[in-house]
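# Below is the sequence, then the predicted model.
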Amino acid sequence: MRIISGKYKGRRISPPKGLPVRPTTDMSKEALFNVLNNYFNFSDLKILDLFAGTGNISFEFASRGSDNITAVDADFGCIKFIKQIAQEFDFNIASIKSDVFKFLEKNNTSYDIIFADPPYGLDQATFEKIVTTVFEKELLQEDGMMVIEHSKYTKMEHLINFSFQKSYGGSFFSFFELNSDGGEEVGDDFESDEG
C-alpha cells in the first residue's frame, strides 16, 4: 500500500504477511480522501480509525497533517505494526488494542471524523450497531462525519443521520453527518464510480 498525498506522498508501506486484514485499496482510498478534502482541513482534526487493520487510513490522515489520531483494532499484530510505522514516520497516532465495541462503550471523547472498516463478513446488525453506538454516545462532533466502508450486501441508507453513499469498485462508503436530514433524500445522493 502507498500514501496517496501529503508529506509522505508516494511512500510505500509494506505490512507483514499474515495480518487478518483487507486493506482499503489505493483507488478507493484516494477517492475517499477526495470527498473528505471538500469538507475538512485535515490539520485541525481529531480522527478515530476503527478496525484500523494495517493503519492504512490513519497513515493517510497523518501524512495530510492530522496529528490527533486514534487507531483501534483487536489484533495485536496490527497494533504492533501501526506503532512501528507511527514511530518511523513520526506520526501522532495512539494505537489501542481493543474490541471496537468495548472501546466505543467506554469512550467519552468526540471526534471530527470517525472511519470504520469492519470485516465485510460481519452481519448487518453488527454494522448497524457501529452507527447507533456512535450517535447514542455522541462520539461525533456536530460538524463531523462518520464513514463506514462495506460491501454491496450491507445496507446503511436507512440508518440515523445517513447522508450519502459512494462506491468504488467493490467497496462502498456510507457517510453520516449530524446535520443531515436523517436520510430523507436517500437515492438522490448515491453515486457510483464503478468501472
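Okay, I see it.
# Please count neighbours and contacts with C-alpha atoms only from this point.
Noted.
# tell me the secondary structure for the most centrally placed residue in the chain?
The chain has Phe115 as the residue nearest its centroid, 2.1 Å off, counting by Cα atoms, centre = their mean. State at Phe115, reduced to three classes by DSSP: H, G, I helix; E, B strand; the rest coil: strand.
# So it is in contact with Val147, correct?
Yes: counting by Cα atoms under 8 Å, Val147 is a contact partner of Phe115 at 4.8 Å.
# quick one: the residue nearest to the centre of the chain from Pro16, how far?
23 Å (Cα to Cα, to the nearest Å).
# that's a strand at Gln141, yeah?
Yes: with three-state DSSP as the criterion, Gln141 is located in a strand.
# thinking it is in contact with Tyr111, fair?
Yes: between Gln141 and Tyr111 there is a contact at 5.5 Å, judged by Cα under 8 Å.
# between those two, who's got more neighbours?
Tyr111 (22 against 18; other Cα atoms under 10 Å).
# pretty sure that one contacts Ile47?
Yes: applying Cα under 8 Å, one finds Tyr111 in contact with Ile47, separated by 5.8 Å.
# can you pull out the helices in this structure?
Secondary structure of the chain (DSSP state H): helices located at 26-37, 56-63, 76-89, 100-106, 124-136.
# Adding mean neighbour count and distance to Lys7, write the ones you listed out as CSV.
Listed next are the helices of the chain as CSV, based on neighbours: other Cα atoms under 10 Å; distance: least, Cα to Cα, whole Å:
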stretch, mean neighbour count, distance to Lys7
helix 26-37, 15, 15
helix 56-63, 24, 5
helix 76-89, 18, 10
helix 100-106, 14, 29
helix 124-136, 15, 31
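# between those, which one is nearest to Gly6?
Among these, the nearest to Gly6 by Cα to Cα is helix 56-63 (4.9 Å).
# same for the closest one, what does it pack against?
Packing contacts for helix 56-63, counted by 3 or more Cα pairs under 8 Å, 6 or more residues apart in numbering; DSSP states H and E, involve strand 69-73.
# take a look at this one as well, against the first:
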Amino acid sequence: MRIISGKYKGRRISPPNNLPVRPTTDMSKEALFNILNNYFNFTELRILDLFAGTGNISYEFASRGAEPIISVDGDFGCVSFIKKTAKEFEFDITPIKSDVFKFLEKNKASYDIIFADPPYGMEQRDFEKIITLIFENELLEEDGMMVIEHSKHTKLNHMENFSFDRNYGGSVFSFFELEGDEEETIDEEGDDDEFDS
C-alpha cells in the first residue's frame, strides 16, 4: 500500500496481515482523488473516514494537507495501526474505535468530505442507513461531499442527495452532495466525463 500523492507521495505503508480489511486499490484510489481534485483544495479540510480499516484513505487526505481527520473503525487492531502510522508521519489523524452507526448517531461535528468504505457484503439497508444518518444529523458541510465505496451489486442512486457515481472494475464510488449544489454538480460531471472517455 502506498501514498499516491502529496507531501508523502510514494511512501509505502505495510499494515499487519491479520487486519480484517479490504483496502481500496491504488488504481481506484487514484481515480477517486482525481475526481475530488476537481472540487476541493484539500488544505485544512475536515475529513471523516468511516470504516477506515488500515487508514489508507485517511493517509491520502493527510498527505495532501487535509486536517483534522477523524478515522472510525470498530476493530481494535485497525485503530491501533492508524494511531501508530499517524504518529510516525505526524499526521493530524484521530482514530476512534466505534461502531460506525453509533458514531453517526452521536457525533455533532460536521465535515467537508465524508468517505465510507463499508464491507461490500453489508446489507443494502445498512448502506442506506449511513446516508440517512449523515444527512439527517447534518454532518456534511454545505459545500461538502460524501463518497461511499461499494460493489456494483449495491445501488445507491435512488437515495436523496445522490449526485453521480463512477465504476472502476468491481468497485463503485457513489457521490452525494446537498441538493442545493445539484445543478453545478451536473455541469461538472459532464466536464469530467470528457476526461474519462
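Noted; the coordinates are in hand. Please read these numbers as outputs of a predicted model, since none were measured by experiment.
# about what we covered before: to Ser151 of structure 1, which of the helices of structure 1 lies closest?
Between Ser151 of structure 1 and these, the shortest gap by Cα to Cα is with helix 124-136, which sits at 10.7 Å.
# average gap between that closest one and structure 2?
Compared with structure 2 after fitting, helix 124-136 of structure 1 deviates on average by 0.3 Å (mean Cα distance after the TM-score superposition for structure 1).
# now that helix: which residue numbers in structure 2?
Mapping helix 124-136 of structure 1 onto structure 2 (TM-score structural alignment) gives residues 124-136.
# Gly182 is in contact with Ile160 of structure 1, correct?
Yes: under the criterion of Cα under 8 Å, Ile160 of structure 1 makes contact with Gly182 at 5.5 Å.
# so who does Phe91 of structure 2 touch?
59, 62-63 (Cα atoms under 8 Å, 6 or more residues apart in numbering).
# Could you export the residues you listed to JSON lines, including columns for distance to Phe42 of structure 2?
Formatted as JSON lines, the contacts of Phe91 of structure 2 follow (distance: Cα to Cα, whole Å):
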{"residue": "Tyr59", "distance to Phe42 of structure 2": "12"}
{"residue": "Ala62", "distance to Phe42 of structure 2": "9"}
{"residue": "Ser63", "distance to Phe42 of structure 2": "9"}
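# now, which of those residues sits nearest Asp73 of structure 2?
Distances from Asp73 of structure 2 to the contacts of Phe91 of structure 2, taken as Cα to Cα, are shortest for Tyr59 (14.7 Å).
# Let me know the distance separating the closest one from Ser110 of structure 2.
20 Å.
# How about Arg166 of structure 2?
25 Å.
# same question, Asn167 of structure 2
Taking Cα to Cα as the measure, Asn167 of structure 2 falls 27 Å from Ser110 of structure 2.
# Likewise for Thr25 of structure 2?
From Thr25 of structure 2 over to Ser110 of structure 2 the distance is 27 Å, taken as Cα to Cα.
# With Ala116 of structure 2 instead?
Ala116 of structure 2 is 15 Å from Ser110 of structure 2, by Cα to Cα.
# Counting neighbours, what do you get for the closest residue to Ile57 of structure 2 other than its chain neighbours?
Spatial nearest neighbour of Ile57 of structure 2, excluding adjacent residues (Cα to Cα, 6 or more residues apart in numbering): Asp49 at 7.3 Å. When neighbours are counted by other Cα under 10 Å, Asp49 of structure 2 registers 25.
# Any chance of JSON lines for the helices of structure 1, columns distance to Glu177 of structure 1?
As requested, the helices of structure 1 are arranged in JSON lines below (distance: least, Cα to Cα, whole Å):
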{"stretch": "helix 26-37", "distance to Glu177 of structure 1": "12"}
{"stretch": "helix 56-63", "distance to Glu177 of structure 1": "19"}
{"stretch": "helix 76-89", "distance to Glu177 of structure 1": "28"}
{"stretch": "helix 100-106", "distance to Glu177 of structure 1": "18"}
{"stretch": "helix 124-136", "distance to Glu177 of structure 1": "10"}
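# and of those, who's closest to Phe173 of structure 1?
Per Cα to Cα, nearest to Phe173 of structure 1 of the helices of structure 1: helix 26-37, 7.8 Å.
# got the contact list for Gln124 of structure 2?
Gln124 of structure 2 is in contact with 154-155, counting by Cα under 8 Å, 6+ apart.
# 10 Å instead, please
By Cα atoms under 10 Å, 6 or more residues apart in numbering, the contact set of Gln124 of structure 2 is 153-156.
# got a list of what Glu141 of structure 2 touches?
Applying Cα under 10 Å, 6+ apart to Glu141 of structure 2 gives the contacts 46, 109-114, 135, 177-178.
# Show me just the buried residues among the residues you listed.
46, 110-114, 135, 177-178 (16 or more other Cα atoms under 10 Å).
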